[in-house]
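Asker: Provided below are the primary sequence and the corresponding predicted coordinates.
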Amino acid sequence: MKISVLGCGRWGSFLAWYCVKLGYDVMLWGRKNSDSYKNLELNRQNSYLTLPPSIKLTNSLDEAISHGDVIIISISAQGLREFAGRLSKYNIEGKTFVLCMKGIEADTGKRLTEVFNDGIDKDVNLAIWVGPGHVQDYINGIPNCMVIDSADTGITKELVDIFASELIRFYYGHDLIGNEIGAASKNVIGIAAGMLDGFNLTSLKGALMARGTREISRLIRALGGDPFTAYGLCHLGDYEATLFSAHSHNRRFGEAYAKGEYFVKLAEGVDTTRALVNLSKEYNVDLPICQGVYAILFDKREPEKVLNDMFLRSIKFEFWG
């Protein structure tokens, strides 16, 4: 089995490392001028891992696409539309693409499989790979569970067979809408969790988890998915890795924001917040936590006041609606 990984950041480099451990022929692609690629090209390591010698490193997209039977994409969610357009120019018919990224297109509110299909005018297989887990844990042999989902159940099962191991146990997804929305929106809840940490309100994280899952389940249902998917690995199951972990970029971004500090890493939840608020308006779904994070980040409302108001809303039955 030949696998190409497109994107050589933290997660992409791990995926290449993981696939080699499974015994596959792996090629890792990165943009020639990116810092991530330059560091790997120079010494074949980054802050998280060292690439095994058998991984082929390239900055040629043509070479990477030609190599892989299965092509994993791990780039910034907001760059996927342009990237899919580039991929469409190559000979990709019959290949299987796996989106290992979490987000919603900010300007359109579209899920990433929708964005990818917009840019691809050829017959390919498409799946997503979501769920909890950090590179720092995986490379130290700490296992976790994840989900693979596709509109084609056969593709889902085939990919689980390809990627399953003792390190990552996979479940078959059966709700593409719910798994994509759930995976993306947990980053927004993660930002809120970090802000609670920043104001020493960590004890409210339990309430945040309960109410966050509830509001995302309402949105999934409105979009045509299964509301119970929010309680699975894509969303609630990823909370420990996002709301509590020192490794979570989104939680760390929220904490830094609350403290008035600058955070340099990519926090996908920022753009996802914009998308979720737009979807809440379009589908008339109340998303108080997402709307609160939006008010802080984009309307420049006072964070501590917004967070306090969020948990002091009018009294109602817990499971109304």
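Answerer: Received, thanks. Everything quoted here is computed from the prediction, not taken from an experiment.
Asker: Going by C-alpha atoms from here, please, whenever you check contacts or count neighbours.
Answerer: Noted.
Asker: helices and strands around the top helix by length along the chain, which ones?
Answerer: Criterion DSSP state H: the longest helix present in the chain is helix 176-198. Applying 3 or more Cα pairs under 8 Å, 6 or more residues apart in numbering; DSSP states H and E, one finds that helix 176-198 contacts strand 125-130, strand 144-150, helix 205-222, helix 249-258, helix 269-282, helix 288-297.
Asker: In addition, the following structure is provided for comparison:
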Amino acid sequence: MANQFAKFQHIGIVGGGAWGTALAAAAASAGREVSLWAREEEVAASIAADRENKRFLPGVPLDPAISASTDKAALAAADLVLLAAPAQHLRATARDFAEHLSPVAPVVVCAKGIELESGALMSEAVRGALGADRPLAILSGPTFAAEVARGQPSAIALAAEAPALGEAIASALGSATFRPYLSNDVAGAQIGGAAKNVMAIAAGIAIGRGLGENARAAIMTRGFAEMVRLARAKGAKLETLAGLSGLGDLVLTCTSLQSRNFSLGQALGEGQPLCDILAVRDSIAEGVASAPALVALGEKLDVDLPIAGAVTDVLHHGADIGDTITALMARPFRSEF
């Protein structure tokens, strides 16, 4: 039987930030026609005139196959749509595009987070905006936007409930430098992507406080245990968390200042107030909003998430970092598994 999704040629990208631009570059490198929608006039103009997203991805030349616009109708002809808007705005953005997209075009969720207001995974938020019948996939893994856009080797998880859809998207986006690995575990791919941002903030705080590499390793390992517990409660496959969208993304995000979340945590650990850190940034550290959403979801599912809770207390409840670390280390001794 022929794959009904076999010939994606025109890729629509919703979101002109660093990640949306990088995905546009990857799709163009794979030989696809690409239409990118940006909210900011300056971004669309910069890509059109200079072949560069000077605001969010400066210094990276972009393929002429990428067209950019602030007109939502520019994506009407796309046969595959990648949603790369910020996580907390994804539902509203998808709703805004509902009347402009082809009714049969599958969507790929490329945002990482948990909706703060509802506790929904990104797939649940998008289905709420676009309808339950829209074919949907998740793209998540250890990928810094600038490296993807420059064509440096990257591997990423692509989760779709329908195997034929996953295969078709992989064929459309995959190239010699951008390698999707297929899965049908939509929930697992999203839990890893959301939780690792919170753990990266915790790891950054530890490094900023000068607590050393042992502390970073402990946070990453115990943070991974929290990811696994939450994923299990959401019905995900445990092997998914050991793959690119879980452990892979956790390792990358907790070990590099290229990570918005790790660098934010490090600045916090060095004593900078959160409001000052955010005031000078033009990009979003998704872990700031995902931390309380993660904790709320854990409470709903009766899952213990002490590191996520500690990060939430520091970010949103004014908790002292030193006292919070002391409280974490004073928890009762228990079995590791």
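Answerer: Yes, it's here. Owing to the predicted nature of the structure, the values given are computational and were not obtained by experimental measurement.
Asker: quick one: contacts for the residue most central in space within structure 2?
Answerer: Taking Cα atoms, centre = their mean, the centroid of structure 2 lies closest to K112, which sits 2.7 Å from it. Residues in contact with K112 of structure 2 (Cα atoms under 8 Å, 6 or more residues apart in numbering) are P86, A87, M122, S140, Q190, G193, A194, E286.
Asker: Next one: it from D313 of structure 2, what distance?
Answerer: The gap separating K112 of structure 2 from D313 of structure 2 is 21 Å, by Cα to Cα, to the nearest Å.
Asker: could the helices and strands packed on helix 176-198 of structure 1 go into JSON lines alongside distance to T242 of structure 1?
Answerer: Listed next are those as JSON lines, based on distance: least, Cα to Cα, whole Å:
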{"stretch": "strand 125-130", "distance to T242 of structure 1": "13"}
{"stretch": "strand 144-150", "distance to T242 of structure 1": "14"}
{"stretch": "helix 205-222", "distance to T242 of structure 1": "11"}
{"stretch": "helix 249-258", "distance to T242 of structure 1": "6"}
{"stretch": "helix 269-282", "distance to T242 of structure 1": "11"}
{"stretch": "helix 288-297", "distance to T242 of structure 1": "15"}
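Asker: Now mean neighbour count and distance to R31 of structure 1 too, for the ones you listed, in CSV please.
Answerer: Putting those into CSV (neighbours: other Cα atoms under 10 Å; distance: least, Cα to Cα, whole Å) gives the following:
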stretch, mean neighbour count, distance to R31 of structure 1
strand 125-130, 23, 22
strand 144-150, 23, 26
helix 205-222, 20, 34
helix 249-258, 25, 22
helix 269-282, 22, 22
helix 288-297, 21, 30
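Asker: out of the ones you listed, nearest to G85 of structure 1?
Answerer: For those, the distance to G85 of structure 1 is smallest for strand 125-130, at 15.2 Å, taking Cα to Cα.
Asker: what stretch of structure 2 does the closest one fall on?
Answerer: Aligned by TM-score structural alignment, strand 125-130 of structure 1 falls on residues 135-140 of structure 2.
Asker: ok, which stretches of the stretch 51-200 of structure 1 are helices?
Answerer: Listed in chain order, the helices of the stretch 51-200 of structure 1 (DSSP state H, counting those that start in this stretch) span residues 61-67, 80-87, 112-119, 135-138, 153-163, 176-198.
Asker: re earlier: residues in structure 2 aligned with the longest helix of structure 1?
Answerer: Helix 176-198 of structure 1 covers residues 186-208 of structure 2 once aligned (TM-score structural alignment).
Asker: ok, average deviation of that stretch from structure 1?
Answerer: Aligned to structure 1 and superposed, stretch 186-208 of structure 2 gives a mean residue distance of 0.8 Å (mean Cα distance after the TM-score superposition for structure 1).
Asker: so how far is that stretch from its chain's centroid?
Answerer: Remark: stretch 186-208 of structure 2 is offset 10 Å from the chain centroid, using Cα atoms, centre = their mean, to the nearest Å.
Asker: How about the alignment partner in structure 2 of S88 of structure 1: what's its closest non-neighbour residue?
Answerer: If you follow S88 of structure 1 across to structure 2 using TM-score structural alignment, you land on A98. Distances taken as Cα to Cα, 6 or more residues apart in numbering place L130 nearest to A98 of structure 2, at 5.9 Å, with adjacent residues excluded.
Asker: Equivalent analysis for A74 of structure 2, please.
Answerer: That would be S35: by Cα to Cα, 6+ apart, it lies 6.9 Å from A74 of structure 2.
Asker: can you tell me which residue in structure 1 aligns to the one you found?
Answerer: So S35 of structure 2 corresponds to M27, using TM-score structural alignment.
Asker: Run a quick neighbour tally on that match.
Answerer: 24 (other Cα atoms under 10 Å).
Asker: I figured it hits I65, correct?
Answerer: No: contact criterion Cα atoms under 8 Å: M27 of structure 1 and I65 do not qualify, at 9.3 Å.
Asker: what's A246 of structure 1 in contact with, if anything?
Answerer: Contacts of A246 of structure 1 (Cα under 8 Å, 6+ apart): R252.
Asker: Look at the alignment partner in structure 2 of it and give its secondary structure.
Answerer: In structure 2, the residue matched to A246 of structure 1 (TM-score structural alignment) is L257. When classified by DSSP: H, G, I helix; E, B strand; the rest coil, L257 of structure 2 comes out as coil.
Asker: Distance of L257 of structure 2 relative to P58 of structure 2?
Answerer: 17 Å.
Asker: Identify the nearest residue to the aligned partner of L116 of structure 2 in structure 1 in space, disregarding sequence-adjacent positions?
Answerer: The equivalent of L116 of structure 2 in structure 1 is A106 (alignment by TM-score structural alignment). Closest residue to A106 of structure 1 apart from its sequence neighbours, by Cα to Cα, 6+ apart: A275 at 4.4 Å.
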